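Asks: next come a sequence and a model predicted from it.
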Amino acid sequence: MRGLNMISNRRLIAHLAAASALALTPQAVSAQEGEGSEASAAENIDPQVRSRELTGTFGGQRMSYTATIRENVLESDDGKPEAVMVTTSYVKDPRDSSRPVFFIYNGGPGSGSVWLQMGAWGPKRVAIPSDARDDGAPPYPLVDNPDSLLDVADLVFIDPPGTGFSYLTKGTDPEKYYGLRQDARAVAQIIRRWINDNGRWNSPKYLGGESYGTSRTAMVVDELEGSTYNDVGLNGLILVSTILDFAGREPTPGNEMAYIVTLPNMAAAAYYHGKVEAPSVEAIADEARQFAIGPYATALLKGQDLPDAERAAVRAELARLTGLSETYLDNADLRVTSQRFYKELLRDRGLTIGRLDARYTGRDFDNAGETPDNDPSFYGIDAGYTAAINQWARETLGFETDREYQSIGREPGQHWDWSLSGRNAYLNVAPFIGKAMRENSQLRLFNAQGWYDFATPFFGAEYSLNRFGIPQDRLTFEYYDAGHMMYIRDEDRAKLSADLREFIRAR
């Protein structure tokens, strides 16, 4: 998720952060006391591998498959273990090297693969309410997932260091793994290792993730296909809730793009909650797109030179599209941040709306604040997913560890290196995707967006993927009637899987 992957609303670096605590598993061994015990622990990692032979029905096909959870040790140039990355793979039996392989992760940075694994494409999923109600208290049912993509591809879920059960060993400098390029190199190394160990060099390959996982995809494809040596060709990139151009999510004073790309989300949310009238969410979203890149963008760019008559006309249309009063919009100088919108839209009902999924509503301590106390679309789902991944990995797959699974943590984000050029420059990783597609004439891209997702707005994804240098004839966009994690909604999970089956089979 949030990928859950989560893009925050404070300053960019502080808010894309999420991650896990660092500690050694029992397999890291060596509990010696005194001097030298840290080195001894680091040198005696015995990677854990657990496999189970299982059966299930996916996409209408009954099949046997092998589920394997594995610790993979990454070493420094001098052979010292630096990180342990956990992969969970699902491979159809009997093994068939002609089948596609789909490598999957979530985002954050610091988010474990639990969201896509236990919510969308793994063979089991956690059953939580589909209609934007909170998940309540345990037990949370773990049920068969006929929407898993195992019928069309073998699946490899990857937890980068600082996520899930993956961790850095004692003494490892976080700066070696926590960053745009550093993280991508580690993930690419694990992908190459899995391909080699499983004899899948000539299998069709797909790569993708959710939220920051889409940014990671842009970086990893550059590591895999942009390498001079040991190039790994890919068939497709699968992006869920995309964030590539980070300026569109940062409402720093003077950056007008943040208001332009989120306006269509505001219109969609207002439509869902009955604050505006339109034939459909698609219709109101398109009206908002056209207004955003036309009269609204023009008005914002004019700044203090905006004539009164033009300001009044823009304010009136903005009120019609967002459901906010003209007085409120005037006081906000026509620039309403997402955080303010969550609180203001349903203030008359005493409710706030969700950031990850605007369908969700919550009640704050009081109704007078400027921004919500919390995100009801996050606290409404997180407990069920955490329970599910621990039950599945520990009880079914037999993974043994004293570590807690880090679904969303802090550690990677606190150390994350967001720089690509060695300076604090404008961050846009979409050009890496364009380069990969220009240099691989059969590489295609699938982009999935929820109408009600403010964390990674759909118009921001469209804008970033519509830039020069990205072949438009190999892009597929699909939209869903939910938010950041559209697969929470039963109808959208089925649609997402059907859309991806078609995309993978069309290679």
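Replies: Sure thing, it's come through.
Asks: when you work out contacts or count neighbours from here on, use the C-alpha atoms and nothing else.
Replies: Will do.
Asks: what does the host helix or strand of residue 85 contact?
Replies: Using DSSP states H and E, residue 85 maps to strand 81-93. Applying CA atoms under 8 Å, 6 or more residues apart in numbering, the external contacts of strand 81-93 come out as 42-43, 45, 63-76, 150, 154-161, 164-172.
Asks: from those residues, which would you call buried?
Replies: 42-43, 45, 65-74, 150, 154-161, 164-170, 172 (16 or more other CA atoms under 10 Å).
Asks: looking at the contacts of strand 81-93, which are in helices?
Replies: 42-43 (DSSP state H).
Asks: strands - which of the contacts of strand 81-93 land there?
Replies: Among these, the ones falling in strands (DSSP state E) are 63-75, 154-159, 167-168.
Asks: can I assume residue 330 is in contact with residue 314?
Replies: No. Under the criterion of CA atoms under 8 Å, residue 330 makes no contact with residue 314, lying 10.3 Å away.
Asks: which one of these two has more residues nearby?
Replies: Higher neighbour count among residue 330 and residue 314: residue 314, with 20 against 16, using other CA atoms under 10 Å.
Asks: show me what counts as buried in the strand holding residue 85.
Replies: 81-92.
Asks: what's in contact with whichever helix or strand comes after that strand?
Replies: Using DSSP H and E, the helix or strand that follows strand 81-93 towards the C-terminus is strand 101-105. Residues from elsewhere that reach strand 101-105, judged by CA under 8 Å, 6+ apart: 112-113, 116, 153-159, 191, 203-210, 213.
Asks: could you redo the last one with a cut-off of 7 Å?
Replies: Strand 101-105 has contacts (CA atoms under 7 Å, 6 or more residues apart in numbering) with 113, 153-159, 203-209, 213.
Asks: would you mark the buried spots in that strand?
Replies: 101-105.
Asks: which one of the residues you listed is nearest to residue 222?
Replies: Each of the buried residues of strand 101-105 was checked against residue 222 using CA to CA; the closest is residue 103, at 15.0 Å.
Asks: and the gap between the closest one and residue 13?
Replies: Taking CA to CA, to the nearest Å as the criterion, residue 103 is separated from residue 13 by 26 Å.
Asks: want to compare, so here's the second one:
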Amino acid sequence: MKAKAGKLLTLAISFAAIALIFPSQAEQLREVEAKSQVVTKHKSTINGDRIEYSATAGTQPVWNEEGEAIATLFYTYYQRTDVKEGHKRPLVFSFNGGPGSASVWMHIAYTGPKILNIDEEGYPIQPYGVKSNPYSILDVADIVYVNPVNTGYSRVLKDKDGKLPDKEQQKSSFFGVNADVKYLAEWISDFVSQNNRWLSPKYLIGESYGTTRVSGLAKALQSQQWMYLNGVILVSPTDIGIKRDGIVKAANRLPYFAATAWHHKKLPESLQSKDLVDVLPEVETFTLREYLPALARGGFIAPERKREIAKRVAYYSGLTEQEVLQNNLEISDPYFWKSLLRDEGKILGRLDSRYLGIDKKEVGDSPDYWPELSSWIHAFTPAINYYLREELNYKTDVKYNIFGSVHPWDRSKNNTGENLREAMAENPFLQVLIQAGYYDGGTNYFDAKYTMWQLDQSGKMRDRVSFKGYRSGHMMYLRKPDLKASNEDVRAFILRTLPAENSPARYPR
């Protein structure tokens, strides 16, 4: 997550899953195998085609410079088996975020061959479990779901004397923007070698903080491992080190507010009668041309102009003009989540504002909890534990950490956006797809557009970066129509970024 939003999510996770973040003493005594592998065979119908595939669940070590295994990462590797020259198929490495989140979210809800048993809007239902994903990208690409250290079954390993490294040693090795990228780049290179995938076109997909991770990896893989990518997919992106603070951050919230208010039918009829995708361009234009300059004037804006802007912000946000004025034109996210449905006694979800909750008191300027997070953990935890053990036959006494202990995370020297730009400049084949949900208040879609605009200020690579928006939140794929649409967008991106045979990687004169 971006720094400020990431801290909020970390706080939310801390309250919602504290038992998972801080493992018990008994859990620390359980040990995972440094290298393990269980292979199972499967069949499924994906994108209308009947396919056969293998699923490899296992662990692969992280090595230090002395050749010692210092950690092991749990992964799940899906490989289509009913095709010729499978070692040349596109290969996608998938990461989630947090930091401290396992790969579970996109694994069993987005691109993988199995998805959660949830309703069409993404809410948990019983019986728990998984079902086939007819929209998975496995028909066109093999997929590796990677769990960074302390997530999933991935763990730090004891040294030759049977001791774990202390917290500072672990932090410097694993728990920071640059440490994370460094060891994961080495791990990916090892995986590619051990599985004979050097001839495959390669892709990275990351969600939330995972977008920071894969942006840094794009450059690290090129400069440290001599591995060049065809594509990077940023799902619900963070700022990837491209700052958008102050009035920019404040102004960028308004299009997200408008989308959420439209969903909950809180906009004036002149807007509510339009489709969402017809409303948003109008709000975006107002944001850039009028709202941002007004915020720049601060306390020196003319009173008449302040009232004009307040009226327009209220018009687009579903709040009252008085509320906007009382907040000096700048509405915070927590205030919006608490206030929009205050008259109905409901609060909004942070990462997906379609989700509703109830607070102890209707007064206040921020919600008591995040209802979407409670709903998601409700659905994902039993499903992933069942799926890995019973369908993929991976048995271990180690607890699967949906969220792992990785904090404090070192966020200093975050140049991952610039790393991605450099990787693109050095590699004419490399393209980027950005995906965002309109109802995501944690990494809102207009912030994602802003990051896209700032990624390459020269504009010379703008035709290699594309944006797709969806009518859902942070995990847009939980809503069935968006599960289909977002997978199809990834599928099309992969097929579009495969160069023609014998096509050279060069810039034409």
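Replies: Sure, I can see it. As the structure is a computational prediction, the values presented were derived from the model and not from experiment.
Asks: what segments of the stretch 401-507 of the first structure are helices?
Replies: For the stretch 401-507 of the first structure, helices defined by DSSP state H, counting those that start in this stretch occupy the ranges 411-415, 430-439, 458-465, 490-505.
Asks: of these, which is nearest residue 388 of the first structure?
Replies: helix 490-505 (17.4 Å).
Asks: ok now that closest one, how far from the chain's centre?
Replies: 17 Å (CA atoms, centre = their mean, to the nearest Å).
Asks: can you get me a residue count around the nearest residue to residue 264 of the second structure once chain neighbours are set aside?
Replies: Leaving aside its sequence neighbours, residue 264 of the second structure sits nearest to residue 354 (CA to CA, 6 or more residues apart in numbering; 7.9 Å). A count of neighbours around residue 354 of the second structure, defined by other CA under 10 Å, yields 20.
Asks: counterpart of residue 354 of the second structure in the first structure?
Replies: When the first structure is aligned by TM-score structural alignment, residue 354 of the second structure is paired with residue 359.
Asks: next: residue 148 of the second structure.
Replies: Checking TM-score structural alignment: residue 148 of the second structure goes with residue 160.
Asks: distance check, its match against residue 120 of the first structure.
Replies: 19 Å.
Asks: who touches the closest residue to residue 407 of the first structure other than its chain neighbours in this structure?
Replies: Nearest residue to residue 407 of the first structure, sequence neighbours excluded (CA to CA, 6+ apart): residue 112, at 4.7 Å. When contacts are counted by CA under 7 Å, 6+ apart, residue 112 of the first structure is found next to 106, 159, 163-164, 406-408.
Asks: kindly report the same for residue 239 of the first structure.
Replies: 208-210, 214, 446-448.
Asks: now with 8 Å, please.
Replies: Contacts of residue 239 of the first structure (CA under 8 Å, 6+ apart): 208-211, 213-214, 217, 445-448.
Asks: can you tell me the closest non-neighbouring residue to the residue most central in space within the second structure?
Replies: Note on the second structure: the residue nearest the mean C-alpha position is residue 207, at 1.5 Å, using CA atoms, centre = their mean. Leaving out its chain neighbours, the residue that sits closest to residue 207 of the second structure by CA to CA, 6+ apart is residue 235, at 4.5 Å.
Asks: please say which position in the first structure that neighbour maps to.
Replies: So residue 235 of the second structure corresponds to residue 240, using TM-score structural alignment.
Asks: same thing with residue 253 of the second structure?
Replies: So, by TM-score structural alignment, residue 253 of the second structure is matched to residue 262.
Asks: which residue ranges form the strands in the stretch 201-350 of the second structure?
Replies: For the stretch 201-350 of the second structure, the strands defined by DSSP state E, counting those that start in this stretch cover 202-207, 231-235, 347-348.
Asks: of the buried residues of strand 81-93 of the first structure, which is the nearest to residue 58 of the first structure?
Replies: Of these, the one sitting nearest to residue 58 of the first structure (CA to CA) turns out to be residue 92, at 11.1 Å.
Asks: biggest helix in the first structure, by residue count?
Replies: helix 180-197.
Asks: the equivalent of residue 322 of the first structure over in the second structure: neighbour count?
Replies: Under the alignment by TM-score structural alignment, residue 322 of the first structure pairs with residue 317 in the second structure. Using other CA under 10 Å, residue 317 of the second structure has 28 other residues around it.
Asks: name the nearest residue to residue 77 of the second structure, ignoring sequence neighbours.
Replies: Residue 77 of the second structure sits nearest to residue 144 (CA to CA, 6+ apart), 4.4 Å away.
Asks: list the contacts for the one you found?
Replies: Neighbours of residue 144 of the second structure in contact, by CA under 8 Å, 6+ apart: 75-78, 91-94.
Asks: residue 122 of the first structure and residue 116 touch, don't they?
Replies: Yes. Counting by CA under 8 Å, residue 116 is a contact partner of residue 122 of the first structure at 7.2 Å.
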